[in-house]
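Chemist: Following is a predicted model, sequence given first.
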Amino acid sequence: MGEMIKIRAFDEDALFNAYVAKPAGKTKAAMIVIPEIFGVNEGIRQKCDKWADAGYLAVAIDLFWRFAPGVELDPDIEEQLNEAFGYFQRYDANDGVKDIEAAIHAIRRGEVGADSVENVGCVGYCLGGRLAYMAAARTDISASVGYYGVMIDTMLDESHAIANPLMLHIPTADHFVGPEAQAAIHAGLDSHPKVVLHDYQGLDHGFAAEMGNRRDEAGAQLADSRTVAFFAEHLG
C-alpha cells in the first residue's frame, strides 16, 4: 500500500527515509509510527497500512539512518536480535526526537501527503515507546501513545512539559522494564492530568508486535483498541 519517501532532517543537511501509507479517502489526521530497534520492517509497515485503512496518513521513520540506513531486522532470529541491540547501544534518542520533529513539520507543510495535516499523533514501540514519551515532553505533537517504552523511568523529570495527551501501555512482565521501573513510572505519572497508563498483567515486552513469537493476540487487540479510541478522541 505504501511507499518510501525522503524527509529533510531537522537542523541537519540530510534526508532520511520514511515509509508512508496514505488513506484511500479523506484524511482524518496523521500518525507517525516510531519503530522498535528492528527498523521499518514488515511489521511496522503493516501498522502503517492499518492506520491508513482507518483514515490516517501514516509515516514510519527510519531511526537508524545515520549509521544503518534502511535496516530491517527480525526479532525472532537471534543473530538479527543481537544486531538490533548493537544499534540501540549506538543510538542517541535525542536524534530521534529531532527526526520526529522533522516528520511533524513535513506533514504540516504538506510535504508527505497531498495536503498539509495539522493534527499529528505518534505511536511508538520499545525504543519508539520511549521516543513517544520524549516527543510528548519536547514537541508539540498533538497526542502520543507508547507501547512498552524503555528507560522512561529515567526521564520522569521531563513530565512537567507534557502539554498534550499521552497514553502508555505497560506489560507487567516486561523483562526490559522491571517492577521498580514500572513502579517509578506509575508514581511519576499516575497523577498527571494529560497521561493515561494501562497495565497488562503477565504480558511481556513486544506483546503488540504485528507478527512473530512475541505477540499476544488478546493483549495486542485490547491495547490497540484503546489506542484507536484514544486517537479518535484527541485527533479526530
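Modeler: Looks like it came in fine.
Chemist: make it CA atoms for all contacts and neighbour counts henceforth
Modeler: OK.
Chemist: So residue 130 is in contact with residue 144, correct?
Modeler: No - assessed by Cα atoms under 8 Å, residue 130 is found out of contact with residue 144, at 10.7 Å.
Chemist: So for these two, which residue has more residues nearby?
Modeler: residue 144 (30 against 27; other Cα atoms under 10 Å).
Chemist: The more buried one looks like it's in a strand, true?
Modeler: Yes - assigned with DSSP: H, G, I helix; E, B strand; the rest coil, residue 144 falls within a strand.
Chemist: what sits against it?
Modeler: Shown in contact with residue 144 (Cα atoms under 8 Å, 6 or more residues apart in numbering): 121, 122, 123, 132, 133, 135, 136, 164, 165, 166, 167.
Chemist: in which helix or strand would I find the second one?
Modeler: Spelled out, it's residue 122. strand 120-125 (DSSP states H and E).
Chemist: The structure to be compared is supplied as follows:
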Amino acid sequence: MQIIQETKDLTTPTGTMRCYIYRPNATGRFPAIIFYSEIFQHTAPIGRSAATMASHGFVVVVPEVFHELNPIGTVLGYDDAGKEKGNNDKWQKPLADHDQDTKALVNYCQQADYCTGNVGAMGVCLGGHLAYRAALHPDVKAAFCLYATDIHSHALPAPEQEQSLTRMNEIQGEVFFVWGKQDPHVPQEGRLAIYQQCLSTGINYQWLEVNAVHAFMRDEGERYDGALALQMYQQAVAFFQRLLFAV
C-alpha cells in the first residue's frame, strides 16, 4: 500500500510528545502499531522501518521517546556523541514516565478516526524494551520486541517492584521476542533470565534467537543484516495481522 506521513503532538504529564505517523493512503480504519525507537529517536532508519510496516496496512506511530529531555524534533547521530547523549537520557527517564507516554499513545490510537482501536507495539533496542513494557497496558494486544535491552538487568530507573521483568505476569496480550545470539547487550545469561520468567509466569509468547549482532535491523552501518531484517519484517507483519486484524 502507498502511505502518507504526518506529525501529531500528544500531551503527556511530562510535556508535549511529538509523534510521527505513517499510515495507509486509503479510506477506512486500520490497526495501530506504536513503534518505539532506539535511544537516537526518530532517525532515518527508524522512519524506513515504520514506513515498511505501515505499507502492510497499519497505522504506525513513532513517538519521541525522550521528548521531555530534548527540544521537539531532536534526532541523535549514530556516533559517540549521539550514543552518550542517548544513554544519558535513558538513565534519566523513569519507566513510570514511559508508561504515561504509552497511555497517551494508546488513547490516541483508540480515538483516531483512521484506527480500528486495536493496538500493538514494536521496537528495537531500548524500543524493544518499551514495546515489551507497553504490553503491560491491558489494551495492547501484541508486542514485537527486537533485541530489547535492560529488561534482564533491571537497569532503567524504577523501584525493584516496578521493573519490567518483575511485572511480566501482568501481560495479557502476546509477546514476540527476537534476540541476536552475538548481541553483547543481552548476553546468554540475560536471555535465559527472561526466558525463565516467561515460563514461570505463563504468558503467551514466542521466542526467536538468530545469529546476529546488536542493531542488525538498522539499515545504516556495518551491523545491518538485510536478509535477517527482511525475515523479521515478515514475521512482524504476520504476527500483527493475526492479532490486530481479528474482530
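Modeler: The structure has been received and is ready for your questions. Bear in mind the structure is a predicted one, so any value in this text is a computation, not a measurement.
Chemist: quick one on the thing from earlier: now the two most distant members of the contacts of residue 144 of structure 1.
Modeler: Across the contacts of residue 144 of structure 1, the longest distance by Cα to Cα is 13.7 Å; it joins 123 and 164.
Chemist: Please identify the helix or strand for the equivalent of residue 46 of structure 1 over in structure 2.
Modeler: Here residue 46 of structure 1 is matched to residue 48 in structure 2, going by TM-score structural alignment. Per DSSP H and E, residue 48 of structure 2 falls inside helix 44-54.
Chemist: Can you give me the stretch of structure 1 that the helix or strand just after that helix aligns onto?
Modeler: Using DSSP H and E, the next helix or strand after helix 44-54 of structure 2 towards the C-terminus is strand 59-63. Under the alignment (TM-score structural alignment), strand 59-63 of structure 2 falls on residues 57-61 in structure 1.
Chemist: residue boundaries of the helices in structure 2?
Modeler: Applying DSSP state H to structure 2 gives helices spanning 44-54, 80-92, 95-111, 126-134, 188-201, 226-244.
Chemist: Turn the contacts of residue 144 of structure 1 into TSV, including distance to residue 190 of structure 1.
Modeler: Below are these laid out as TSV (distance: Cα to Cα, whole Å):
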residue	distance to residue 190 of structure 1
121	21
122	21
123	20
132	17
133	14
135	19
136	16
164	15
165	13
166	12
167	11
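Chemist: Any chance of TSV for the residues you listed, columns neighbour count and distance to residue 218 of structure 1?
Modeler: Formatted as TSV, the contacts of residue 144 of structure 1 follow (neighbours: other Cα atoms under 10 Å; distance: Cα to Cα, whole Å):
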residue	neighbour count	distance to residue 218 of structure 1
121	27	24
122	29	23
123	26	19
132	34	23
133	29	25
135	26	28
136	29	27
164	17	28
165	19	25
166	29	22
167	23	19
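Chemist: just those now: which is nearest residue 26 of structure 1?
Modeler: Here the nearest of the contacts of residue 144 of structure 1 to residue 26 of structure 1, counting by Cα to Cα, is residue 121; it sits at 16.8 Å.
Chemist: That closest one reaches residue 32, doesn't it?
Modeler: Yes - using Cα under 8 Å, residue 121 of structure 1 is in contact with residue 32, at 6.2 Å.
Chemist: Quick one: residues in contact with the strand holding residue 122 of structure 1.
Modeler: With contacts defined as Cα under 8 Å, 6+ apart, strand 120-125 of structure 1 is touched by 29-36, 104, 107, 129-132, 141-149, 206, 231, 235.
Chemist: so where in structure 2 does that strand end up aligned?
Modeler: Under TM-score structural alignment, the match for strand 120-125 of structure 1 is residues 119-124.
Chemist: chain center to that stretch, what's the gap?
Modeler: Here stretch 119-124 of structure 2 is found 4 Å from its chain centre; the criterion is Cα atoms, centre = their mean, to the nearest Å.
Chemist: average distance between that stretch and structure 1?
Modeler: On superposition with structure 1, the mean distance recorded for stretch 119-124 of structure 2 (mean Cα distance after the TM-score superposition for structure 1) is 0.8 Å.
Chemist: Please name the residues that touch the equivalent of residue 198 of structure 2 over in structure 1.
Modeler: Aligning on TM-score structural alignment places residue 198 of structure 2 opposite residue 189 in structure 1. The contact partners of residue 189 of structure 1, taken as Cα under 8 Å, 6+ apart, are 156, 159, 195, 197.
Chemist: What subset of these is buried?
Modeler: Those of the contacts of residue 189 of structure 1 that meet the buried threshold are 156, 159, 195, by 16 or more other Cα atoms under 10 Å.
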